Structures are given as structure tokens and as C-alpha cells.
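*Asks:* Sharing a model that was predicted from the sequence below.
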Amino acid sequence: MAGRIGWRRLARNEQGSFTLESSILVPVAVFSLTCFLVAGLYYYHFIVLSKTAHETVERTAFAWNHPASEWRTGVVPAEPRTSLYWRLGADGIIGIFKLLTGEIPSAIHLPHQGSEGREGPSGKLVRAAAHLPDTLQGRLHYSNTLLRRSVQAELALSLPVILRPSSEELRYSLRAASVIVEPAEFVRSVDLAVRYGRALGDRQINHQRASAAIARFIGREEPASFARHDQAAAYLRTIVGGKETEFETAHGMRRIDALDANGVVHQAYLTFTAKQLEEIQLPKDAELIQRHPEVTAVVWHFFRRTGQTGKVGPPDRLLRKLEASGITVVIHDAEE
């Protein structure tokens, strides 16, 4: 009976209750507050990464048509002025007609430690990369499909994981894109197309007459076939304006028929076997696309060999594998 009364007195006694409650609630409160702070820290870095990516592509796209402008503010100085036809060389327009694939990509990898003296689309991307911190990884990419120009940023940031081994990291990745617009040039181009369309209609210019005029203007018609690979490679260098070079890969030396000014690799194929292309050439070019900083794209050109009958180009199975690896295929066949 006395013991029961003692427990009742202890239960009703409030002495020490504050200390007991504090010993339970304070650790929970501190732990919760720490979790909120850590989560806020990680979310803050994600917001900063998102802001940096969108700010980079928007500023680059805004200043794209005015290379001499101030990158952060967009202020265009009075001098120097760009030439009237700067888009033909500095914007990769000529490369579209040379490549005949509709798109000329240019890309640089981050963090970038290249030269500031590069020209063209790659030079503009290098200029934008100079304003990014060295802690960011990823790449800046420019695409021009003639009707649509855009700048894309793929940024990644690695942060250490708290209360975990130092080797573990939390990686944020984010993509942002901005379309390059030029309303004044668009209006001028539409007006030019309308005027020329009316003029061609008045002169009764049909497809055959237009093709013949273009062939005379260029002064070069594509041969129907080639007897040797060096002839096809030499012709390829003339139409893309590239030079012959070599690259070292993990699968051996890769000899390139033509490397153009935009970093696009062009390779001519005349005689080949599907096994040779798939097991020897494909791994080398796939590595160039993924890891070599000077290469922005790879294009395989298939020509008809003199005396060859049947289809020109790789089999459908290999064609799908090439497309999955990021390799563009162009078939030059005048008989089709």
C-alpha cells in the first residue's frame, strides 16, 4: 500500500518535468532543423544551377547576332560592325548546303579550357563558357536547321553527400534551351523570297532549268560513281571544305577523310563490308563523338563504285545502329 502511494506522489510531482521534456524534444528539434537546413542547401544549389543554365542560353541567344556586343548586358558598340553576309561563314549556313543533312551542330564541353580566338558558332560558345564557373560540367550546344537556330546548355553540378563517405556525391543535371530570333532579318528574308518567287514565275523558270542553272553556277556536278576510294575522298573534301587528318582512339588510329571547320568528321565509303564497319570503324567514330573535344559530329558518305549494281549504302540493321550511335548517313547515288 505504501509503495502504491509513493508512485502516485511521484506521478503527480512536477519537479524535473521540464528537464525530461527538453531531453526528448530538443534533440528532435535540432535534428529536424538540421534536415531542413541541409535540404534547403541542396535546393539552393539546384536553383542556382537552373538560373545559371537559363541565363547562359538566353544571354548567348540574345547576343548571337551581334558578336561584338557585351555578353552580360547585350549592349552593342558602334564599332566594329559585322559584315552584311556574316551568317554565311560565322553562323554555319554554308555548312548546311555542304553537308546536305539539314543540321550543323557545334558544341563545347565544360569546363572549357580552350582558346578564345576561335571563330564561328564554336567561338561564340567559348565566349559564353568563359562566364561559367569551373565547378560546372556538361556542354554548350548550338544547332542550326536553317529554319530554327537554338542554343542549348546541359549543365551538371556535383555536391558531397553529408554523413556519407567522402567518395559519394550528389549530382544535379539540368537542360535549358533558347531559340535565336531575329525579326528584322526574318522580314527581309520573307520579302526577298516573295520578290524572287514572283520574278521566277514571270520568267517561267521550272525545276529543270533551275537545276541546270545551279549546276552551271557551281561548276561541279557529282560523278555517278568512283573507281577508287581516294577519288571519292577527294571529291568529299571539295564539297565540305575539309582536310584530311588523323585521331588517336582507344580502338586504334582513325584516319579521317575530311574534317570541316565546324568540327564535323566526314568519311567516304566505296567498298566495305558490314562487319568491318560495325566492328572496326563504328567504335572509333562513336568514341570521337563522345570523348574527343574537336569533333562535334560524324557523317558517313556512301558512294557508288564503278561497275556496282544494286543498292548503295549500309544494310538496314547497320543503318539503325549508326543512327543510335549518333552517326549521320548520307547516300550519294545518282541512279536513285
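*Replies:* Thanks, I have it. Residues are numbered from 1 along each chain as shown.

*Asks:* from here on, contacts and neighbour counts on C-alpha atoms
*Replies:* OK.

*Asks:* Mind telling me what element Gln267 is part of?
*Replies:* Using DSSP states H and E, Gln267 falls within strand 264-269.

*Asks:* could you pull out the strands for the stretch 51-200 of the chain?
*Replies:* Using DSSP state E, counting those that start in this stretch, the strands of the stretch 51-200 of the chain run over 106-110, 137-144, 149-160, 169-179.

*Asks:* want to throw those strands into a markdown table with mean neighbour count and distance to Phe217?
*Replies:* Shown next, in a markdown table, are those (neighbours: other Cα atoms under 10 Å; distance: least, Cα to Cα, whole Å):
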| stretch | mean neighbour count | distance to Phe217 |
| --- | --- | --- |
| strand 106-110 | 23 | 29 |
| strand 137-144 | 21 | 25 |
| strand 149-160 | 19 | 28 |
| strand 169-179 | 16 | 34 |
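
*Asks:* Tell me who's in contact with Leu20.
*Replies:* With contacts defined as Cα atoms under 8 Å, 6 or more residues apart in numbering, Leu20 has no neighbours.

*Asks:* That one is in what secondary structure piece?
*Replies:* helix 17-62.

*Asks:* What helices and strands are in contact with the strand holding Gln267?
*Replies:* Packing partners of strand 264-269 (3 or more Cα pairs under 8 Å, 6 or more residues apart in numbering; DSSP states H and E): helix 229-240, strand 252-259, strand 297-303.

*Asks:* winner for burial among those?
*Replies:* Stretch with highest mean neighbour count among the helices and strands packed on strand 264-269: strand 297-303 (a mean of 21; mean count of other Cα atoms under 10 Å).

*Asks:* Below is structure B, check it against A:
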Amino acid sequence: MALRRKLWVDFWGELSKGQRFYSSKFDLKKLRPMIMKRIENRAKDYPIRDMVPVAREVLKARALLIRGVSTLIKVFPVQACKFCPEVFIGEKGHLIQTCRGFRRRAKNRVHEWISGRLDDILVPVEAFHLRNMFQPVIQHNQRFDFERVPAVVELCWQAGADPTDEDLHLNTRNSDGIVGGVHGVESLSPEDLTVIANGTLKAWETLRSGVQRLSLVYPVKVCEHCSEVHVGPSGHKARLCGVFKYESWRGTHFWKKAGVDDLVPPKIVWHRRPQDPPVLLDEGRGYYGHAPAVVDLCTKAGVVPPTKYFTMIKVLGRSEPVGSEH
């Protein structure tokens, strides 16, 4: 009984000490320099040595992917909708009525196709290029003081890789004049195209798996309401979101943890299988399969897609409604 009473006395004594420690008499201003110093010291733990080879591998895979896709789209035409982000890989676009159009246009219309480009397959995602990982938060009036670079390259730079000027400025928007793919594509044999497609698909998988590993170690954020990405411990304060109508111009972003699809968007497209008609019809839209644009492009060159995409592609699925058969 005496021992139990002693334990209670010790417990309440320690609790009262904690209460006095967090009382209003404690000067919180003295704590702020300690917190800031601890944040600055965190930079000494980065980059993590074991993740540096992963970052270098991701940079290499990204360059190979851009070169491979740049080569393949010169042989296999890409169709892009004039009024929405829809993309289709083939000589002619499909007739599926999924066009979202402009804001004032009618919905669910047939797409109006134009020639697609590299950035229709590899969607560009950019982020602010920080001077160091734990620098102060970028304010709205500082948004023009920082360069915009590909988000994957920024992630690799913070992870310890040393990107070249080509990596920093190589983007899918302007890579046609920088990379241009393989020279003399017209003279390549089907076997050569298959080899290029195999390397391209391998680079795609390596890029995504590497980015996923890096994002588990290094903080990457994406806005809940738009596609803005920030690589760093806290998001920037640039008012660029514009999701709320009551904002006078643009609003601040609402940040959450980003995934691999936010940094490397897969760009899902309709996948035409051998059992499908030459032109995909709207009546069979529930039976056709889908695939990431890079995977679909590589299959056009004779590459067998990885088994993890079989469910999405619907390899053995029907191509038309039962009632349409005669």
C-alpha cells in the first residue's frame, strides 16, 4: 500500500513539473532560435549516400526515355485532340465520344484530331529549382527569382545527383530540337524499332520505380486542387492555384504528399487490340482496354507489355457488345 502511494506521488509530481514547464511564464521567443538551428542542421543529413546511385539511375533513364519516345513517334503517329487532353496512338483517331472540350462547348462529343507531339506522350511537370533543400519558403513575390526545371530532375538534384545542363533544360516541350531521337529513323528495320521500344519501356519502368523510391525518402508535395508540384520539406507560397472563384486572381496551394503519378504522369490512352476494329467505335467503349501512352507506343513496335498491364489492357476481353454480333 505504501509503495502504491509513493508511485502516485511520484507520478503527480512529474506531471506537475511538466505543467510548470509549459506554463505561460515560459518565453517562447527563446525556443525559436533553437528550432531554426535544428532545421538548418537537418541539411547535414542530406543527401543520403545510399540514394545517390538511385538518383543517377533515374536521370539516365529519363534521358533514354525521351530519346526513345522521340524516335518512336516519328514512325508511329500520335493523334491529339484539338479541344481536350485526349491522345491516341495510330494513323487515325478513334470515334469514342469522350471529348470534354472547352468550357462552353457541349460535352461527350467526337474528338477533333491533330498531329500530336512529344509532350502529349510525356507530360511535362516542372517545379521550382531551389538553391538548397532547407532554404526559406518561397514567397509569392519571389516566384520569378527561381528557375523552373523538370520536377524529376529537381528531385534527383536534391538526392545528390549532379545533373548536367542538358538534364536541367531538357524538357518534353523543347526536346525536339535538342534530342530529336535517332537519326535516319526511316531506314530502321522492324527489329531495330523493337530494340528501341524495349529500351524505351525499360527506361519507363526504371524511371517510375526510381522516382517512387526517392519520394519515400525526400519530401515531394503536390497541390490538392491542381497539378503544381514542389520538391522540398514545405510547399511554396506562390499564389498560382486559382481553384476558388472568390480569389481576386489566384489562390494559394493546398499541399499534400505527392506520388509517382504526380511527377511522372502515365497519360492513359485507349489501347487497340488485335480483336478490335480498325477504328474504335463509341458503341464498344465499355469493352476496349487502356494503357499508359508509353506502353501503348512501345507495343506498336512489337514489344510485349509487362503482365501488370494485362488487366488494364483487357488482353482477352471482348471487342463489341453481345447484341452487335450477327
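*Replies:* Cool, the structure landed. If you're wondering where the values come from, they're calculated on a predicted model, not measured in any experiment.

*Asks:* For the two chains, what TM-score is obtained?
*Replies:* TM-score of the superposed chains, computed with TM-score structural alignment, normalised by the length of the second structure, equals 0.24; 124 aligned residues with a Cα RMSD of 6.2 Å.

*Asks:* ok, Ala268 of the first structure - contacts?
*Replies:* If you count contacts by Cα under 8 Å, 6+ apart, Ala268 of the first structure has them with 229, 232-233, 236, 257, 300-303.

*Asks:* closest to Gly40 of the first structure among these?
*Replies:* Trp300 (49.0 Å; Cα to Cα).

*Asks:* sorry, back to before: also compute the angle for the helix holding Leu20 of the first structure relative to strand 149-160, please.
*Replies:* For helix 17-62 of the first structure against strand 149-160, the angle by axes from the mean of the first three to the mean of the last three Cα atoms, to 10 degrees is 150 degrees.

*Asks:* mind listing what His271 of the second structure touches?
*Replies:* Contact partners of His271 of the second structure, counting by Cα under 8 Å, 6+ apart, are 288-291, 296, 313.

*Asks:* got it, and Lys60 of the second structure?
*Replies:* Contact analysis of Lys60 of the second structure by Cα under 8 Å, 6+ apart lists nothing.

*Asks:* Tell me if I'm right that Val152 of the second structure and Val211 touch.
*Replies:* Yes. The pair Val152 of the second structure / Val211 is scored as a contact, 7.3 Å apart, by Cα atoms under 8 Å.

*Asks:* which of these two has more neighbours?
*Replies:* Val152 (27 against 24; other Cα atoms under 10 Å).

*Asks:* Would you mind measuring from the more buried one to Val231 of the second structure?
*Replies:* 9 Å (Cα to Cα, to the nearest Å).

*Asks:* before we move on, what about Lys60 of the second structure?
*Replies:* Distance from Lys60 of the second structure to Val231 of the second structure, counting by Cα to Cα: 20 Å.

*Asks:* And for Ala151 of the second structure?
*Replies:* 7 Å.

*Asks:* sorry, back to before: specify which member of the contacts of His271 of the second structure is nearest to Ile66 of the second structure.
*Replies:* The closest of those to Ile66 of the second structure turns out to be Asp296 (Cα to Cα; 15.3 Å).

*Asks:* count of residues packed around the closest one?
*Replies:* Counted with other Cα under 10 Å, residues neighbouring Asp296 of the second structure total 23.

*Asks:* Then Leu297 of the second structure?
*Replies:* So Leu297 of the second structure, with other Cα under 10 Å, has 26 neighbours.

*Asks:* Nearest residue to it in space, ignoring adjacent ones along the chain?
*Replies:* Ile89 (6.7 Å; Cα to Cα, 6 or more residues apart in numbering).

*Asks:* I'd say that neighbour and Gln79 touch.
*Replies:* Yes. Assessed by Cα under 8 Å, Ile89 of the second structure is found in contact with Gln79 at 5.9 Å.

*Asks:* related to what we said a few turns ago, more neighbours, Ala151 and Val231 of the second structure?
*Replies:* Neighbours around Ala151 of the second structure and Val231, counted as other Cα under 10 Å, are more numerous at Val231. The numbers are 27 against 24.
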